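Asker: 3D model of this:
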Amino acid sequence: MIRSILISLMGLGFSLGAGAAEVSVSDALEQAKKDLESSLTGLKEAREAIAAEKPELSSKFEEVALELREKRRLVRIARMGKEDREAALRAIERERLVRKQDAGYLASLLKDHALKVQTLAGPGTPELQVDPQVIATEADDEAQALKARLVVLDASMDRLESLLGGSMAPGEAVAPDGSVVKGEFAAAGPAMWFKADSGGLAGGAVGQGAGRLPRVVGADSEVHDLKSGATVFLPLDVTGGKARALEEIDGGAIDLVRKGGLWVWPILGLALLSLVFGLWKLIGFARYREPGEAWVTAITAALRSGDRDKAAQLAEGFSHPAGQVMAKLVSISSSTADVVEETLYEQLMGVQQKASSLLPVIAVTAATAPLLGLLGTVSGMIRTFNLITLFGSGDPKPLAGGISEALVTTLFGLVVAIPALVLHAFLSRRSQGIVQTTERLGLSFVNTLRQK
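Answerer: Next up is the predicted model:
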């Protein structure tokens, strides 16, 4: 349109003057702009009208589509046989029963949740704002019961928000000395703190189950500042008191021995016996100095020079069982080499007996300790089964004593047996080394005598 106007104006330019032509072109452009704005305004109004009518058209379209699907379903049912209709009816009935059971299950879950919150809520925590009649009433229709108990969800969320924000309420708690004191609880989430009205008691509080007062653990003077609204930093037990309970249950070594029962004491006696004998042998072996070939060479050199006293002094002055054997061999060195060799083997029997003394006792403790532990295990299990006969297996607390005895005795048996076995192996190796060294040096002395 604008292009045609420009062409017309150009045609008129040939006949009109330059000034008149400029005026006609500007008017034409202005008119073209107005026409364009008018067209855009009309287009915008048309789009707005379409947008306004579109939801209504969409709604009508959905209604027609639903009506069409329903008519198609009715046509499909009409075309079905009697058996097919009965099968479809049974499937619908099964689905209805499943939905009914689900509604009843969800309604019971909401009821259990509300009861647990009301029963287990600690002091200082906000209450669940739900009408008790809603929880107690049992509706015949599961769907109606579920719909009525949905208020528990909203109340639980409101309670959770209040709990996370912190709350305070009066109540009673059990002090560390066992007395019951009155005061005020402060709760934030699962954590609780208690401040006594008198006496200055303040610290963290741990619940002890339904129907029992919370117990104050630890001490923290900053709890007093909570009521004034001051910002304080308080200790938080993320385990909910379980860490302290485990620490109290452990009780240390003395409590562990007490839990083991009667059979722990023989095991401890074997441990003491093995320890004393093992230390005695270790101290005895530590005093020995390992002799060498130079020592034997010095003794034989003294004998060859005819100085028997010096040879005997060299033999007896060495701190090792080989010294006593060598002194005996020096005393009979004037005899034949065969006699000296027989004397050597005779002395070796004494050295072996002395070196291995007390080692069988350690070996017995290493073998007997786990057997006593097993005996304690059997005794503890018998006790446990007797308690099961009396009280049943529903509550595990009465069974804890027998199970502890069964496991602790096995623990002590292994703790005693393993070090005793290692100690016996080390001492046996050392004893064999002493005998072998004595035999080697003695044979070296005998061979030197044969070379004379």
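Asker: use CA for all of it now, contacts and neighbours both
Answerer: OK.
Asker: OK, contacts around residue 447?
Answerer: Residues near residue 447 by CA atoms under 8 Å, 6 or more residues apart in numbering: residue 337.
Asker: any idea what it is structurally, helix, strand or coil?
Answerer: The three-state assignment at residue 447 reads helix, by DSSP: H, G, I helix; E, B strand; the rest coil.
Asker: what about residue 130, helix or strand, and which?
Answerer: Per DSSP states H and E: residue 130 is located in neither a helix nor a strand.
Asker: ok, how many other residues are close to the nearest residue to residue 207 once chain neighbours are set aside?
Answerer: Nearest non-adjacent residue to residue 207, counting by CA to CA, 6 or more residues apart in numbering: residue 214, 4.3 Å away. Other residues within reach of residue 214, judged by other CA atoms under 10 Å, total 24.
Asker: Then the one 4 residues further on?
Answerer: Other residues within reach of residue 218, judged by other CA under 10 Å, total 13.
Asker: what's the spacing between it and residue 238?
Answerer: From residue 218 across to residue 238, the span is 15 Å (CA to CA, to the nearest Å).
Asker: now swap in residue 76 and tell me
Answerer: Using CA to CA, we find residue 76 at a distance of 62 Å from residue 238.
Asker: Residue 105: what's it in contact with?
Answerer: Per CA under 8 Å, 6+ apart, neighbours of residue 105: none.
Asker: So it: helix, strand or coil?
Answerer: State at residue 105, reduced to three classes by three-state DSSP: helix.
Asker: separation between it and residue 99?
Answerer: From residue 105 to residue 99 the distance is 10 Å (CA to CA).
Asker: and residue 127, that's in a helix?
Answerer: No: going by three-state DSSP, the assignment for residue 127 is coil, not a helix.
Asker: now the strands: where do they sit in the stretch 101-250 of the chain?
Answerer: Using DSSP state E, counting those that start in this stretch, the strands of the stretch 101-250 of the chain run over 167-174, 180-188, 191-196, 202-206, 215-217.
Asker: Would you do the same for the sequence below? I want to compare the two.
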Amino acid sequence: MKPVAKKYMLVGALALITSGALSQTVLAQESLREAREAAEQRDQARLLELVNDQEALTAALDEAEADHARAEETFAALQEQQAEQMEVASELSSRQSEQDASLADLLADLSRHSAEIRNALGEDSWLTLDPEALPPRLEQAEVLERGQLETVVDTLARLTAQTGEALRLERDVAEANGEIERETLVRLGDFAAFTDSALLTRRDGGELAVLPRTPREIERLLGDFVSGESRVMAIDPTQGTVIAALGQRPSLIERFHQGGYVGYVIVALGVIGLLVALAQYLYLVGVSGRVKRQSRSGAALRDNNPLGRVLLRFEGLDKHQSPEALEARMDEAVLAELPKLERGQPLVKLTAAIAPLLGLLGTVTGMIVTFQAITVFGTGDPQLMAGGISQALVTTVLGLITAVPLLFAQTALASRSRYLTQVIEGQASATLADHLESQSAQLAPTAG
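Answerer: From the prediction side, this is the model:
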């Protein structure tokens, strides 16, 4: 082939290439028109330059042939790599077809267990104080990945380990007055969380709050456990059911208020009766001591005791009266001392008898309230009847508790006053008998 013909063939090839480029640029957007025209002008200038320069055209052709050879080598290598990848893909496809069912079942089981754990713990578990402690949700996962499996397994292992750990944490806690403060708390596994003064509970939103009523038996252990001075702590294996029941147990003052107005009356009468009994018993104890001293003193009569006053009155009588008259005067003096000795006993006996009756009255009124609640609200909610039943039972208990010590007090007063009365009557009778005997001895020699 002649150089001129070869030159024209190259020019034709370049023209064909240029026409192809032009046909593709026609399909481009209008916004690229100016850039296309500039590129065409540069290509035309390069084409004219190559046509005019035979050596440059030959060098460009050699370079193009070298690029073509390298491209063919690269294409062959890529074809060989593609063949290898097709073999690997075929092997993986066969293995996947064998394992698709097993992996799908494993993903379904993993998703179900993860959801069950999240639902079981929820916002009530102490293990979820950290939101990242729960396993991830896998309901939307379509393909099982290794990272998902590792995350779920690690999360379950961490939750299992935390059930047996005691951790000290810093969290916001809602106090009883409604204020939220940063508190240092201790979490005992999934059983309880508490500060140094109160047990904690979780609200609906997961916020921590102080338990409205911490049982006194547990409250005494909290401070020492949090400070590290003691390792003894009460654990509720029912996850708070027993502690809630203990917390709802009313105190003695609350029991007293459950009795209502009838309970207040019963307690008031009981207090009055006991005060009267105590005052009278102290008076009788003092009188007993003075009577004993008077009995031992003999002729030295004092008017600070009933026996001394009775004997002084006998000394002031006309001894020439008949024995019947002297005995009557002596009985009169003894009877004059009895009201002070028996003072308060009727009131104590009355309160001891009235207290059970008032308790019965409270029982009746409480049952009336209960039946009224049943009439209005039915029997669906036992809490609506609890108030009337509490009043019925508490007033009965208050009446019995009041009556029992009052009966003991009345018995003690009666025994002490009866003892003093017997001592006074015995001393008075002995004094009268001594007087009558001496008088009879004086009359006997005269008659002789």
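Asker: I'd guessed residue 122 of the first structure sits against residue 209; true?
Answerer: No: counting by CA atoms under 8 Å, residue 209 is not a contact partner of residue 122 of the first structure; they are 9.1 Å apart.
Asker: and these two? which has more neighbours close in?
Answerer: Using other CA under 10 Å as the criterion, residue 122 of the first structure and residue 209 rank with residue 122 on top: 25 against 12.
Asker: distance of that one from residue 180 of the first structure?
Answerer: For residue 122 of the first structure, the distance to residue 180 of the first structure equals 16 Å [CA to CA].
Asker: before we move on, what about residue 4 of the first structure?
Answerer: Residue 4 of the first structure is 103 Å from residue 180 of the first structure, where distance means CA to CA.
Asker: Pull the distance from stretch 45-53 of the first structure to the chain's centre.
Answerer: Mean-position distance between stretch 45-53 of the first structure and its chain equals 65 Å (CA atoms, centre = their mean, to the nearest Å).
Asker: give me the stretch of the second structure that that stretch matches.
Answerer: On the second structure, no counterpart of stretch 45-53 of the first structure exists by TM-score structural alignment.
Asker: Contacts for that stretch, please.
Answerer: Outside stretch 45-53 of the first structure, no residue touches it (CA under 8 Å, 6+ apart).
Asker: Which residue ranges of the stretch 1-150 of the first structure form helices?
Answerer: Assigned by DSSP state H, counting those that start in this stretch, the stretch 1-150 of the first structure shows helices spanning 2-13, 18-79, 82-120, 132-136, 142-149.
Asker: quick one, which of these is nearest to residue 452 of the first structure?
Answerer: Smallest distance to residue 452 of the first structure across these (CA to CA): 99.9 Å, for helix 82-120.
Asker: how far out from the middle of the chain is that closest one?
Answerer: Going by CA atoms, centre = their mean, where helix 82-120 of the first structure is centred and where its chain is centred differ by 38 Å.
Asker: Could you tell me which residues within that helix count as buried?
Answerer: Of all the residues in helix 82-120 of the first structure, those buried under the rule 16 or more other CA atoms under 10 Å are 103, 104, 106, 107, 108, 110, 111, 114, 115.
Asker: Check stretch 381-390 of the first structure too.
Answerer: 381, 383, 384, 385, 387, 388.
Asker: Tabulate the residues you listed in TSV, adding columns for distance to residue 315 of the first structure and secondary structure.
Answerer: Below are those laid out as TSV (distance: CA to CA, whole Å; DSSP: H, G, I helix; E, B strand; the rest coil):
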residue	distance to residue 315 of the first structure	secondary structure
381	61	helix
383	63	helix
384	65	helix
385	67	helix
387	70	helix
388	71	helix
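Asker: In CSV: these, plus distance to residue 153 of the first structure.
Answerer: As requested, these are arranged in CSV below (distance: CA to CA, whole Å):
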residue, distance to residue 153 of the first structure
381, 47
383, 48
384, 44
385, 45
387, 44
388, 42
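Asker: Helices of the stretch 301-448 of the second structure, start to end?
Answerer: Using DSSP H, counting those that start in this stretch, helices in the stretch 301-448 of the second structure cover 306-315, 323-341, 345-377, 383-447.
Asker: between the longest one and helix 306-315, what angle do the directions make?
Answerer: Note on geometry: by axes from the mean of the first three to the mean of the last three CA atoms, to 10 degrees, helix 383-447 of the second structure and helix 306-315 are set 30 degrees apart in direction.
Asker: So what's the gap between helix 383-447 of the second structure and the chain middle?
Answerer: Centroid displacement of helix 383-447 of the second structure relative to its chain, using CA atoms, centre = their mean, is 53 Å.
Asker: repeat for the first one
Answerer: Distance of helix 306-315 of the second structure from the chain centroid (CA atoms, centre = their mean) equals 71 Å.
Asker: ok, average deviation of that helix from the first structure?
Answerer: Compared with the first structure after fitting, helix 306-315 of the second structure deviates on average by 1.8 Å (mean CA distance after the TM-score superposition for the first structure).
Asker: who's in contact with that helix?
Answerer: The contact list for helix 306-315 of the second structure, computed with CA under 8 Å, 6+ apart, reads 287, 291, 294, 301-303, 329-330, 333-334, 337, 424, 427-428, 431.
Asker: Show me which of the residues you listed are buried.
Answerer: 287, 291, 294, 301-302, 329-330, 333-334, 337, 424, 427-428, 431.
Asker: Widest-spaced pair of those residues?
Answerer: Spatial extent of these (CA to CA) is set by the pair 287 and 329 at 22.5 Å.
Asker: burial measure for the counterpart of residue 321 of the first structure in the second structure, as a count.
Answerer: When the second structure is aligned by TM-score structural alignment, the residue opposite residue 321 of the first structure is residue 306. Look at residue 306 of the second structure: counted by other CA under 10 Å, it has 25 neighbours.
Asker: what's the nearest residue to residue 114 of the second structure if we skip its chain neighbours?
Answerer: Residue 114 of the second structure sits nearest to residue 135 (CA to CA, 6+ apart), 5.9 Å away.
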